[in-house]
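1. need a 3D model of the following:
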Amino acid sequence: MAPPATRGWSLSQLWRDDDEEMANKKDDDIGLPRHSRHSDHWQAAPKSSLHWTAVLRLIVYAGALFMLAYGLFRIIGPAPEHQAGSKGSSGSQQAVSKAAAETSRTYNGPLKLPHLGKSLQAIMSETSGRLQKNRNVLFAAASLQSAALLLPMACQMAMERQNYVHFALMSRSDVPMKELLAVNGLDKGCPLIVHDARPDHSTTATESRMALSVARAFYFMGAYMHPQAIIIDSSSTEEKYFLSGVRDEIQAMQAALIELPERPGNRFSWLSKLDASALAAWNEVSFDILIHAPHHGTGNLKRLLRSLARADLAGVSPPHLTIELPTIIEGDLSSFLGGYQWPPKVPAGAPRPRLLSLRHRIPRQKLSEEESSVRFLESFWPIKPSHSHVLVLSPHTEVTPQFFHYVKYSLLQRRYSEIATRQDWQTKLFGISFSAPTTYLDGNREFVPPKPLEGQESGAKDTPFLWQAPSSDAILIMGDKWVELHGYVSQLLDKRHAWSTTPDLLAKKEVSKKYPAWLEYTLQLSRLRGYVTLYPTQQTADSVVGIHNDLHDVPEEYEDEATSGQDSANLFADVFDPASQVDMLATLPHGGELPLLYRMPWLTWDGQETQDSSIREAAAKYKEAFRSQVGQCKDEGPEAFQAPDPYARDLFCFAKGV
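-> Okay, here's the model as predicted:
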C-alpha cells in the first residue's frame, strides 16, 4: 500500500531537528556496507594522536603559506579602476569566481556520504527496499536546475500513490534540502521520500571524486532501495560528473535508467501515471513500424512519412521502419525516399543509425489474398516476442507529434504494469488500436460505440472499449500474438492446399474487401483464442492519429473488385489537425489515467456487448468446431484440447499427430 501523505518526509528524517547530529556520524556509525569495487577510496582516514613536533611543523607551514599568499597579492595588486564599470566588473568578477571555483576543486581525500545512511536505513522495511522486486522509483539529480525540473515530476508521481517515490540530491551545492524543496514548491503534503546523497567536501572535491561519490551513492541505494527505475535529466543542464557516475554504476544495478530530454515536464507528464513494474520495462520494450505502400499513388504515403518525421521520439528508442513498396515505384516516390531520413534526428556527432528498410518485390501478376497475407506476415519477426512488438500503419494515416508518447504510455500500462501482470492480460490482449472504428468489419454498417459502464461514466460521453475485431489502420500488435498469427496462417494455408471444398466454418468472408486480406486471418485467430483489441475514444484517437479518406487506398488484392460507389462513399472532408495542441492526457478520464480493462465495455467480433466470460465460452465452442472441420482432428472431445501453443499448433491435427 502506498505511504500516507506525510510518511515519506518522516522516513527521510528531513524535518527533524537532529539532522546535524546525524550528519556528523561516520560511515561505520551508519552501518553501510563497503563498496567492494571502490574499496580503496572508501576507507576513512586513520585516527592517530598528533605529536607536538607535528603541531610545530604545521604552524611553520601555515606561516610560509601566508607569506606566499601575501607576496602574490603584492605582485598582482588590486584590479584597475577602469575595469570596475558595471558590466565589465560583473563579467570580470564572474570569470574570477568561476576560475577560483575550478581552482579550489582539488580535494580528493577519503570519501564519505554523511547524510545518506540514515534515510536509507529508514526505508528498508517500509518500502521493501531489500527485495529485488518492489515499488520503489528513484529520481536523482546533481544540478540544481535539473533538480528543479525533476522535483515537480517526482512529487506528482508520489501523489498518484502507486509507487514509493524517492528523490536523491548529489550536488556540489551546500543548499539545505529543506530550502531546495521549499523553493521548488514542495512541502510536507507531498509524499516524497528524499535523500541527501552529497559527499563530504562536495564544494571543493575534484570531478573524479564527485563521479565516484555518485557511483557509491547509487551502489548503496541499489542495496538498500533496489529501485525499479532511475529517472534523471540527461540534457546539458545536468552535471557531467553525475551522468558519468550513474552510467558507470547502472551496469551493475537491476534497474531501468530513464534519461529525460529537455522540457520533460510537459512532454512526459504521463510518466507519473505509470507504476514501478511498467517503468522497469522502459528500456526492454521495443516496436517496429510496418507500412505497406499502396499499389497506386504516393500522396498518402508521403504524408504519413512526413508526419512520422515530425513526431516527438524523445524517450522512445527510434523504431525500425519497414516500407513494403509496390511492383512499380513512381518517380516522385523514389525521389522522396532518396532524401528521407529515419530516424530524423540524432545527437550531434553521433553516427546515424540505419533504421529504414525498403522492400521491393519482383514484378509479377496482381497479388492474391493468400500472397498478400503471406507477404505481410513475412515483413516482421520479433527478436523477443514478450517485449518486441510491431506497429502497423496504413498509408492513409497521419500522426501527431505526441503519437509515439501515447504508444509507449499505452504499451507500458496495458502490458507491463502490475495490474496487467496480475490479471494476466498478455493472454487476452491481441493489440492496441490508436484509431477509432467508423464501421463494423463488413464495411457497410456505421459503427456505434458503446456507452461507459455503469459507475464508470466520469463525465465522459464515450469510453474506450475492447473489441474482438482487430484493426488495420493503426494498431500495435503484441509480439507473441504476431508469432501465433504467423504459425496459424502457415498451417492453415498448408491445410487449404489439400482441400477439395472449403469447410463451412470458413466459407463466408466476414471482413470487407475494403480492408487488407490479412485482417480476415487475424479475426479468425481472435475468435479462436478469445483475444480482444483495445480501442480508444474518438477524442483520444483524434489527438494522436488521423485517418484520411480523400485518397483511400484499396488493397491491391481487391483492386479489380472495388466499385465506384464504394470509392465515392469514402470521400468526405477531413477534419483531422496534425498540429493539434490537444494534450492526449486531457482526453482521458481522471486527469490522464488509462481506465482498467475490466472497467470498460467488451464487444464480440460482430459488435454485441458482452463480458469476458462469454467471449471465452464462445471461443471454446469455435475452437472445437475449427479443430474438427479445419484442423481435421477426429474423434476428440474437449478433454483432448491442448493448452494454447505459441505457434497455434494445437489448432491443427496432421497425419503424424498434432
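
2. when you work out contacts or count neighbours from here on, use the C-alpha atoms and nothing else.
-> Will do.

3. and residue 477, what is it in contact with?
-> Residue 477 is in contact with 389-392, 430-432, counting by CA atoms under 8 Å, 6 or more residues apart in numbering.

4. closest one to residue 328 out of those residues, please.
-> residue 392 (22.1 Å; CA to CA).

5. same question for the lengthiest helix in the chain: list its buried residues.
-> Looking across the chain with DSSP state H, the single longest helix is helix 52-76. By neighbour count with 16 or more other CA atoms under 10 Å, helix 52-76 contains no buried residues.

6. this one next, for a side-by-side:
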Amino acid sequence: MTPPPKYRDKDDLGRPKSGSSPFLHDAASNWRASTFRFRRKRRTIFVFLAICAIVYLLLHSRWWNAVLVVEDRQQRGTNDDLGSSSYDYYSSSSGRKVKPSHGKSGSHKAASADSKDAHISKFTYDGPVRFVHLYETLSRVQQFHFRLRNPHVVFIAASMNTASILAGLACEMSAAKRNVVHLVLAGRSEISIEFFKKANGMAHNDACSVVIHDARPDKAGISTDARMTLAIRSAVRYIKDYIGPTVLVTDTEREEAWFRSAVTSKAEELQIAHVTLPYDISTIPWLQKLDALSLGSWHKPAIDIVIHADAHSGRLVRLLKTLEKADYFNAPLPRLFIDLDPSTDKSVRDFITSYKWPSKDRLFVRHRILPKSSAQDDPLAFVESFFPNSENSAVLLLSPNIELSPFYYHYLFYAILEYKHSNAQSGLDPNLIYGISLDLPLTLLDGKPFDPTILSSDESPASESAKKKPNSDSPFFYAAPSTHATLFFGTHWRLLHLYLAKRLDAAYTKGVDYSLPSKISSTIPQWVSYFAELLTAGGYTMLYPNFAPSDSLAVYHPPKEASSVTARTQQDVMRSNNILNQLPNGRLPLWSELPVLGMDGTRTTIASGLTAAQKYKSQILSKCGGVKRNDGEDDSVDDLFCSNGEAVQERKRLAREHQRQRELEAQAEAEAERKALARNALEAKRREREQAEAAEKMPNKPPTPEAPVAAQPLVEQAKSPVEEEPVDDDDAPKAAGAAAAPRMPVIHNKIISLADLEDVPVEVNGETVHPQDQT
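-> Now for the predicted structure:
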C-alpha cells in the first residue's frame, strides 16, 4: 500500500514536490488529468450558456424584431381564401431574401390572374408579408398574465372611415379608466400614424391615452385580398401573443368581406371574444362604460321571453308589436314563447300566425287546456313553463298588460354584463342577484302600496362601508320578486324547480314551519309565495330601475276587473335612448352604492339580508337538527330541508300509515257486509214465521193464481219495507248460519196445484206431499 505524502513533501500550493517520493510523478499526472477534465466541463457549460444568450438576444432584441414576418401559414390546400403557399421571409439583419418553395396555391393563382388584368385592378401584389412597425408598439405594452381579469380591449379597423369612428369610441372608453384600450390599423391606407392622431384629436396623450398599433403590411396599397387576409390573421395572432386581449371590437358593417371573414375566423380560432358593433354606434352609448371582462361576456347571455296570455288578450297584440319594434342592436336575439288561453280570440290567433319576430324557428306558441286561473293557483303549472338549458340562460316573464320601451333590451343587456360579469363588481357575489325588473313594484308582498321615497332616506346603502347618500334616481335592490316584466336568471329558476320538488313533498316538510317573517297577501300567486321562501333562505335580491315616470322601461296597464291595483299616473315608456341620462353619473353604479330593501320593504343591507337568511334557515330546520352544512353544489337545495335519511324514514312511515288505513277500511267494509247478511237472515226468518202464522189462520181454500205466496223468492221478501229489528252482534253468527240453511215452510190443509207450489212441501189430508215425488 502506497503511503500518503507527508505535509513537508508538498509545496505552498499543496502540490507534491518533485523528487520527494518515487510515486510523485504518477500523482502529478493524475492531478493534471483531473484538472483538465474539470476545465473542459466548465468550458462546455460556458459555451452552452453563451449559445443560449445569443439565441435569446436574436429572438427578443429590438434590432432583430424590428420586422415581424408572417408565420400564420395554413396547411397546403386547406384554405383557398387565405392561400397555402410558403411566403418569402426577410431577415432585417442581413437583408437577404430567402427563396420560397412555390406551390399550387389559390393565392398565387389569384396573383397571376391579377397580373393579367392589371389594368382592371391595382391590388396585384401577392408577395411575402412583413410588419414593419407592429413590434415597435407591441413591445411597449406590458403583458398581463392574469387572463381572467385582463383589462385589454382591442379595436381593429381596416377602413380609415371606420378607424376614425372607433377612435372616438376608444377614447371615451379609455377616459372611463376601466380598461387598457388599443386601436389597430390594418388596412390598405398609407396615412401615417402621426397624421391619423392629429386628424382625430389624439396627438396629445392627455387627450386620449389609446395605444395605436400599425398592423399594415408592407406594400399594403397594392396587396391582394388574399395577402391582406393573411396579414390581418397574422396581426391578430401577434396581438394575442404580446397583449393577450380579452375582447376584439370591430365595425364589420363598414368593412370589406376579407376583413370580416379574417377577423371572425381568427378570433374564433384563438378563442378571443369578438364584438361587432352596429352601423350606428351611437345607439349603444353604454358600451364604453363596460370593462374588458364584461365585453368578453358579450355572447354569453341567452334570454328567453315567456308570455302567459289570459282570456282578455287584446293587449297581447300591443305587447307583441312593442317586442318587434324594440332595438336589439347586435346582441343575440331572444326566443319567444307565447302561452295562449283556451278562450283566446280568433283575431289574436290570426295575428300570431302571421307574426314573424324574431323568426319562425325562434317563436313557439302553446295552447292551454285549462284556463289561466288554474295555472295561477297551481305553482307547478306556472314554474314548469320554463327550464334553463345552461348556466347563462335567463327567462323574461312578461304580463300581456305590459307595454315595453324600444330600449328595454339595452338596459337588460347592460345590467347583465355589469352586475353579473364585470370585474369592478367583484366585491358582490353575482349569485345573490336573482333577476332584473323592468318596472317599479306597485305593491309590497303584504298588499300595501310601494313608496319610492324610502329609497332616498338617510339609511345606509347596500354596503356598510358606503358613506354616500344614494341618488333619488339610483337603481336599487329589493328582495321581493315582480311578476309584470321581470328577468329571472336560469340558475335561480332551476333552484325554484328543485325547491318545489321537495317543498310539495310531505316527507320533507313534516313539522317544518315555513312561515315568512313578512306577511304575504292572498292576492299574490302561489308560486311567488314559494319563491319568496327560497329567496329569504338564500338572501337573494333583485335589481329594480328607478327611472322617471315619463321614461319608463315598462308600463303596466291593469285590467278593468283588477280594481285593487291602480297604475301610476303620467307614466309613459322611454321613446329615445335616455338610459345613461336616467342613471346617476351616466352609468350603472357599483353595487355597494345601491340602496337595498328587504322582503318587507324596509331599508337594509346585503350583509343584514344574509344574516336574516341564516336566521330563517334555523327556523325552518329547528326540528331537523338545525342548519346543515352547505354541500358546495350550486344546484342544490338540500340544506333547506331535512336530511335524505329522515325524509326516507318519514316516507316509509307515511306509507305504513296509508297501508294501515286501507286495512282498517277493508275491515270496516267486511264487518258492515257481515252485519248486512245477518240482518237479511233474521229478516227472512221473521218473514217465514209470519207466513206460517198467516197460513194457519187462512180458510181452507186455494190461493189465487195472481199472487202465489210460495212463488216469491226470499230475496224479494227481504226487500219489503218492513221495520228492521235490531241485531245483536253476539247473535249474528247464529243468524248467519240460519240464513245459510233456511227451513222450508210447510203449508197446512191447502189443496192446490202442484205446479204452482214449485219446491214448497204441502200437507194434504194429513200427509206431507213433495212436488219432486209427483214428477
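
7. on that earlier part again, quick one, which of the contacts of residue 477 of the first structure are buried?
-> 389-392, 430-432.

8. name the helices or strands packed onto the biggest helix by length in the second structure?
-> For the second structure, the helix with the greatest residue count under DSSP H is helix 644-697. Contact here means 3 or more CA pairs under 8 Å, 6 or more residues apart in numbering; DSSP states H and E; on that basis helix 644-697 of the second structure packs against helix 506-509, helix 714-718, helix 732-740.

9. okay, the ones you listed, which one's buried deepest?
-> helix 506-509 (a mean of 19; mean count of other CA atoms under 10 Å).

10. residues contacting it, please?
-> In contact with helix 506-509 of the second structure (CA under 8 Å, 6+ apart) are residues 502-503, 641-642, 646-648, 650-651, 654.

11. could you redo the last one with a cut-off of 6 Å?
-> With CA atoms under 6 Å, 6 or more residues apart in numbering as the test, helix 506-509 of the second structure has contacts from 642, 647, 650-651.

12. any idea how far residue 338 of the first structure is from the counterpart of residue 158 of the second structure in the first structure?
-> The alignment partner of residue 158 of the second structure in the first structure, by TM-score structural alignment, is residue 142. Plainly put, residue 142 of the first structure is 44 Å away from residue 338 of the first structure if you go by CA to CA, to the nearest Å.

13. who has more neighbours, the two?
-> Taking other CA atoms under 10 Å, residue 142 of the first structure and residue 338 do not tie; residue 142 has more neighbours (26 against 9).

14. ok, back up a step: would you list the helices and strands packed on helix 644-697 of the second structure in TSV and tack on distance to residue 234 of the second structure?
-> Shown next, in TSV, are these (distance: least, CA to CA, whole Å):
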stretch	distance to residue 234 of the second structure
helix 506-509	61
helix 714-718	104
helix 732-740	103
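
15. which residues of the first structure does stretch 226-238 of the second structure align to?
-> Using TM-score structural alignment, stretch 226-238 of the second structure pairs with 208-220 in the first structure.

16. what's the mean deviation for the matching stretch versus the second structure?
-> Its matched residues in the second structure lie on average 0.8 Å from stretch 208-220 of the first structure after superposition (mean CA distance after the TM-score superposition for the first structure).

17. picking that back up, now find how far off-centre the longest helix of the second structure is within its chain.
-> In terms of CA atoms, centre = their mean, to the nearest Å, the centre of helix 644-697 of the second structure is found 57 Å from the chain centre.

18. aligned counterpart of residue 189 of the second structure in the first structure, please.
-> So residue 189 of the second structure corresponds to residue 173, using TM-score structural alignment.

19. in space, what's closest to that match - neighbours in sequence excluded?
-> Distance criterion CA to CA, 6 or more residues apart in numbering; nearest residue to residue 173 of the first structure, sequence neighbours excluded, is residue 203 at 6.4 Å.

20. how about residue 484 of the first structure?
-> residue 647 (4.5 Å).

21. before we move on, what SS does that neighbour have?
-> Per DSSP: H, G, I helix; E, B strand; the rest coil, the local secondary structure of residue 647 of the first structure is coil.

22. from residue 475 of the first structure, how far off is it?
-> In terms of CA to CA, residue 647 of the first structure sits 21 Å off from residue 475 of the first structure.

23. looking at these two, which is more packed in?
-> Shown here are residue 647 of the first structure and residue 475; by other CA under 10 Å, residue 475 has more neighbours (23 against 19).

24. wasn't the more buried one part of a strand?
-> Yes. Assessed with three-state DSSP, residue 475 of the first structure lies in a strand.

25. residue in the second structure paired with it?
-> So, by TM-score structural alignment, residue 475 of the first structure is matched to residue 486.

26. pull the number of nearby residues for the spatially closest residue to its match that is not a sequence neighbour.
-> Nearest residue to residue 486 of the second structure, sequence neighbours excluded (CA to CA, 6+ apart): residue 437, at 4.3 Å. Residues lying near residue 437 of the second structure (other CA under 10 Å) number 24.

27. any idea how far residue 437 of the second structure lies from residue 481 of the second structure?
-> 8 Å.

28. give the aligned equivalent of the residue nearest to residue 486 of the second structure in the first structure.
-> Residue 437 of the second structure maps onto residue 433 in the first structure, by TM-score structural alignment.

29. which ones are touching its match?
-> By CA under 6 Å, 6+ apart, the neighbours of residue 433 of the first structure are 474-475, 534-535.

30. any idea how far residue 287 of the first structure is from residue 306 of the first structure?
-> 19 Å.

31. so which residues of the stretch 451-600 of the first structure form strands?
-> 465-467, 474-477, 532-535, 545-547 (DSSP state E, counting those that start in this stretch).

32. typo on my end, the stretch 1-150 of the second structure
-> 68-69, 89-90, 97-98, 130-131.

33. okay, the ones you listed in JSON lines with distance to residue 537 of the second structure and mean neighbour count next?
-> Converted to JSON lines, the strands of the stretch 1-150 of the second structure look like this (distance: least, CA to CA, whole Å; neighbours: other CA atoms under 10 Å):
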{"stretch": "strand 68-69", "distance to residue 537 of the second structure": "59", "mean neighbour count": "22"}
{"stretch": "strand 89-90", "distance to residue 537 of the second structure": "66", "mean neighbour count": "20"}
{"stretch": "strand 97-98", "distance to residue 537 of the second structure": "71", "mean neighbour count": "11"}
{"stretch": "strand 130-131", "distance to residue 537 of the second structure": "59", "mean neighbour count": "22"}
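
34. okay, those in JSON lines with distance to residue 576 of the second structure next?
-> Shown next, in JSON lines, are the strands of the stretch 1-150 of the second structure (distance: least, CA to CA, whole Å):
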{"stretch": "strand 68-69", "distance to residue 576 of the second structure": "48"}
{"stretch": "strand 89-90", "distance to residue 576 of the second structure": "55"}
{"stretch": "strand 97-98", "distance to residue 576 of the second structure": "59"}
{"stretch": "strand 130-131", "distance to residue 576 of the second structure": "45"}
